[in-house]
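A.B. asks: sequence and predicted structure are below.
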Amino acid sequence: MSLSYLILGSGAIGKLVGVQLSAAGEDITFLVRDRVAQHIKDNGIKLTGAMGDTSLAKPTITTNLNTVLDSKKIDVVILAVKSFHTSSVINLLKSATKTSPTILCLQNGVDNEDLLSDAFGIENVIPGTVTSAVSISKLGAVNVDRERGIGIAAGHPYSLEIWKAFNSAGFDTLLYPNAKAMKWSKLITNILANATAAICDITPNAIFKHDRLFRLEINAIEETLTVMKGLQLPIVRLPRTPSHWLAFAIKRLPPWSYRAILNNKVSKGRGGKHPSLQVDLLANRNHSEISYLNGTVHRHAKALGLAAPVNHGLANILGRIVAGGIPWDKYRHNPDGLADSLLSGDF
């Protein structure tokens, strides 16, 4: 059974997945904005880096969701937008079709699938995750900085076919019977040295060399693991990511014993690119996924009667910087200032 896919989200992840699947012979349509459509018509879509060089000279694109849904059968919508766009995407899909689409959710965070399930039915949502590090070059090409793989939730009638398609497209793809455990395990890697790098505008390497910030990063992961325990979710092994190893180290070993190893894994793991929250802040974007990363740990902890003060502090401080509530210069290149605020609760 061959499926047809609509890629909703024309960033690095959407293009990566779409290009690889299309090059492998899958039926792929990209939904893009008008300004992006013209660039793709003129230049195609190029993929470079750790998965090799691939070009789609004439990818199938559309700028109108209604048109593509009326003109062809779409089996799976691959959702690869930032988490703060989820609500608008739901409204867009609801206005374009009366039938509930099957959605493969490759977004960061752990709550998007619940929103999608409320809108379209849990039976129409397939959780997924991408563990590869990717970025967009100045020329619009997608660069795979570190190739790892993809996780797909098992149990949906399409899960096995999607797994086959992604593996055939060159992705190291694994099926997971526990979708929430998969998403929460990925959340650990999304949180690590992300918000702190953005707030202070420093590298992960600088974070791990700063005694107090390193300890606070570990505290943030400890809080996340405590919430996972409260939710009765195990850590699962994701394709070529350190989440399982990190959880073991934090639970069993003193921090000094894995500090250098963790620094090396995180620094190499992102392939030299800035963490995602730092990228958005440097680009002066007025949105951030912080609420869906550290913020969601705090919210789930509170619902369980637990505390997650470090995640709460990071989410609150970065959220206020993005919203203009506090000047970035208060913490930019000031790791001691951030450590003081987090440890004192002054945020």
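C.D. replies: Arrived safely.

A.B. asks: contacts and neighbour counts: CA atoms only from here.
C.D. replies: Noted.

A.B. asks: which stretches of the stretch 151-300 of the chain form strands?
C.D. replies: 173-176 (DSSP state E, counting those that start in this stretch).

A.B. asks: from residue 149, how far off is residue 132?
C.D. replies: 6 Å (Cα to Cα, to the nearest Å).

A.B. asks: more neighbours: these two, which one.
C.D. replies: residue 132 (24 against 21; other Cα atoms under 10 Å).

A.B. asks: where exactly do the helices run in the stretch 51-200 of the chain?
C.D. replies: Using DSSP state H, counting those that start in this stretch, the helices of the stretch 51-200 of the chain run over 65-71, 86-96, 112-120, 159-168, 179-191, 195-200.

A.B. asks: distance from the shortest one to the middle of the chain?
C.D. replies: To tie it back to what came earlier, the one meant is helix 195-200. Relative to the mean C-alpha coordinate of its chain, helix 195-200 is positioned 17 Å out (Cα atoms, centre = their mean, to the nearest Å).

A.B. asks: now for it, which elements pack on it?
C.D. replies: helix 204-209, helix 276-282, helix 309-323, helix 335-344 (3 or more Cα pairs under 8 Å, 6 or more residues apart in numbering; DSSP states H and E).

A.B. asks: right, so those: which one is the most enclosed?
C.D. replies: helix 309-323 (a mean of 22; mean count of other Cα atoms under 10 Å).

A.B. asks: can you give me the angle it makes with helix 335-344?
C.D. replies: 130 degrees (axes from the mean of the first three to the mean of the last three Cα atoms, to 10 degrees).

A.B. asks: show residues contacting helix 309-323.
C.D. replies: 195-196, 198-199, 216, 219-220, 223, 281, 285-288, 290-291, 294-295, 297-298, 326-328, 342, 345, 347 (Cα atoms under 8 Å, 6 or more residues apart in numbering).

A.B. asks: ditto for stretch 143-152
C.D. replies: 12, 47-51, 126-137, 159, 163, 171-176, 179, 182, 238-241, 269-273.

A.B. asks: and that stretch, how far out from the chain middle?
C.D. replies: 11 Å.

A.B. asks: and stretch 198-208, by the same measure?
C.D. replies: Using Cα atoms, centre = their mean, the offset of stretch 198-208 from its chain centre is 19 Å.

A.B. asks: do the same with stretch 331-347
C.D. replies: 26 Å.

A.B. asks: re earlier: for residue 32, find the nearest of the helices and strands packed on helix 195-200.
C.D. replies: helix 276-282 (20.0 Å; Cα to Cα).

A.B. asks: put this next to the previous one:
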Amino acid sequence: MEGARGSPGLRRGCGPTRPGAAPVQPQAACGGDRAAHHGPAEGATVNVLVYGAGAVGSFVGAVLARAGERVTLLGRPAHAQAVVRDGLHVEGPGGSRTWVRIPAASRPEELDGPFDAVVVTVKGYDTHGAASTIPHLLAPHGRVVCLQNGVGHEEVLAGQVGSGRVVAGAVTTSVSLAAPGRVVQHTRGGVVLASWDGAAVEDVVDGLRRGGLAARSAPDARGLKWSKLLLNLVANATCAVLDLPPGLVYGHPGLFRVERRMLQEAVAVGRALGVRWVDLPGFPVRMLVPALRSPEPVARRVLWRAVSGGRGTKMPSLWHDLARGRTEVAYLNGAVARWGAAVGVATPVNEVLARLVQELSLGLRDRELFRHHPEALMQALAR
């Protein structure tokens, strides 16, 4: 991010039907200061913080460090300690290995700010906590780049730092944390960024490109986040509830129809909100949307390519959430259900999946009742 440059061609992300931040009630307003921020002066040293440096955050941090940016990671103690001690190791999809030496911390008070850019990659349930500390870490001209999954996070961040300082983003590169200090990149993918309300994005895109990652900007933040939401919904909640890998879910006719109905509901809600779908690196979303109306064999092939090409053999994020006892489903299927209620679109499949994932994560339902039992899910959906 060498010297921020404004991007007059970008459309503002704020609009009267933008998805809301709160996991309980959709909101439409963009909060905070609307003045656009354009970053440090040309040639100035850029200080970047990755807030919530797990697999995705550490990967993006490594990319920016390779581009010559000053990057600091804020992550869990074991990971931060490993990075400080041994550096950050990244294994690429072709077996390539890179290593970068960058600072890392596990508590905000340990950080040496202020930062010109804060890249947010925390889990959805940690957004409010992170947002409350970011204003104390951000330089006066600084921006917040939100790379989280789901919808609703940008509004929370904008409420703390001002909507003109927020950049929305979507990452399609599949990565995992093999061990503290070690990231594995499974697919190439890339990053797409969009201004939430006038913030510059092209310098961030340039930094990611210089670090070796496919990156570009998009004109519509809402369309970008809802397009990524569609990909996050595919083979996620269904796999988590049933403890089945995507291949088995898509090989089961009844479960495939559940997936298809769930995605059709999300598309219907997006249509009611006026969402303009955006193609993402490795994912032709604008082809995926009409394919949902195609004959079942065609739809199955298209959706399966989206799953296998984007996630590889990894189990989905909500499956991992259930093991942790905390889940982001409120910002995924839950967001579809909330916005469906707000615009008058029925979303029964998303409502049931969101409720089941939440109840299973809290121990309110016995996981064994659903584990490897598609008929149990079918019965829950039929009620």
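C.D. replies: It's in. Just so you know, these numbers come straight off a predicted model, no measurement behind them.

A.B. asks: mind checking which of the contacts of helix 309-323 of the first structure land in helices?
C.D. replies: Counted as lying in helices by DSSP state H, out of the contacts of helix 309-323 of the first structure, are 195-196, 198-199, 216, 219-220, 223, 281, 294-295, 297-298, 342.

A.B. asks: who wins on neighbours among those?
C.D. replies: residue 297 (33 neighbours).

A.B. asks: residue in the second structure matching it?
C.D. replies: Per TM-score structural alignment, the equivalent position to residue 297 of the first structure in the second structure is residue 336.

A.B. asks: could you pull up the residues touching its match?
C.D. replies: Residue 336 of the second structure touches 265, 266, 269, 347, 350, counting by Cα under 8 Å, 6+ apart.

A.B. asks: thinking again about what came up before, residue 256 of the first structure is nearest to which of the helices and strands packed on helix 195-200 of the first structure?
C.D. replies: Of all those, helix 204-209 comes closest under Cα to Cα, at 10.7 Å.

A.B. asks: returning to what we had before: for the helices of the stretch 51-200 of the first structure, which one ends up most surrounded?
C.D. replies: Of the helices of the stretch 51-200 of the first structure, helix 195-200 is the most buried (mean count of other Cα under 10 Å), at a mean of 26.

A.B. asks: could you tell me where that helix falls in the second structure?
C.D. replies: Taking TM-score structural alignment, helix 195-200 of the first structure hits residues 237-242 over in the second structure.

A.B. asks: which position in the second structure pairs with residue 21 of the first structure?
C.D. replies: Using TM-score structural alignment, residue 21 of the first structure pairs with residue 64 in the second structure.

A.B. asks: the host helix or strand of its match vs the first structure, average offset?
C.D. replies: In the assignment (DSSP states H and E), residue 64 of the second structure maps to helix 55-66. By mean Cα distance after the TM-score superposition for the first structure, the fitted helix 55-66 of the second structure averages 0.7 Å away from its aligned residues in the first structure.

A.B. asks: count of neighbours near residue 327 of the first structure?
C.D. replies: 12.

A.B. asks: that one and residue 333 of the first structure: what is the separation?
C.D. replies: From residue 327 of the first structure to residue 333 of the first structure the distance is 13 Å (Cα to Cα).

A.B. asks: hmm, residue 120 of the second structure is touching residue 50, no?
C.D. replies: Yes: contact criterion Cα atoms under 8 Å: residue 120 of the second structure and residue 50 qualify, at 6.1 Å.

A.B. asks: okay, and the common contacts of these two?
C.D. replies: Common neighbours of residue 120 of the second structure and residue 50 (Cα under 8 Å, 6+ apart) are residue 57.

A.B. asks: how far apart are the match of helix 195-200 of the first structure and its match in the first structure?
C.D. replies: Mean deviation for stretch 237-242 of the second structure: 0.4 Å (mean Cα distance after the TM-score superposition for the first structure).

A.B. asks: direction-wise, compare the helix holding residue 64 of the second structure with helix 202-210 and give the angle.
C.D. replies: Using the same axes, to 10 degrees: helix 55-66 of the second structure against helix 202-210 is 90 degrees.

A.B. asks: can you name every helix or strand that helix 55-66 of the second structure contacts?
C.D. replies: Helix 55-66 of the second structure packs on strand 47-51, strand 70-74, strand 88-91, strand 97-100, strand 175-179, strand 182-185, helix 202-210, going by 3+ Cα pairs under 8 Å, 6+ apart.

A.B. asks: about what we covered before: for residue 261 of the first structure, find the nearest of the helices of the stretch 51-200 of the first structure.
C.D. replies: Using Cα to Cα, those put helix 179-191 closest to residue 261 of the first structure, at 14.9 Å.

A.B. asks: what's that closest one in contact with?
C.D. replies: Contacts of helix 179-191 of the first structure (Cα under 8 Å, 6+ apart): 108-110, 127-129, 131, 151-154, 176, 220-221, 224, 228, 233-238, 241-244, 293-294.

A.B. asks: for the residue nearest the centre of the second structure, give me its contacts.
C.D. replies: Against the mean C-alpha coordinate of the second structure, by Cα atoms, centre = their mean, the closest residue is residue 149 at 2.1 Å. Residues in contact with residue 149 of the second structure (Cα under 8 Å, 6+ apart) are 124, 170, 225, 228, 229, 232, 331, 332.

A.B. asks: check residue 259 of the second structure too.
C.D. replies: 234, 235, 238.

A.B. asks: name the residues of stretch 77-91 of the second structure that come out as buried.
C.D. replies: 79, 80, 81, 82, 83, 84, 86, 87, 88, 89, 90, 91 (16 or more other Cα atoms under 10 Å).

A.B. asks: farthest-separated two in those?
C.D. replies: Between any two of the buried residues of stretch 77-91 of the second structure (Cα to Cα), the greatest distance is 19.2 Å, for 81 and 91.
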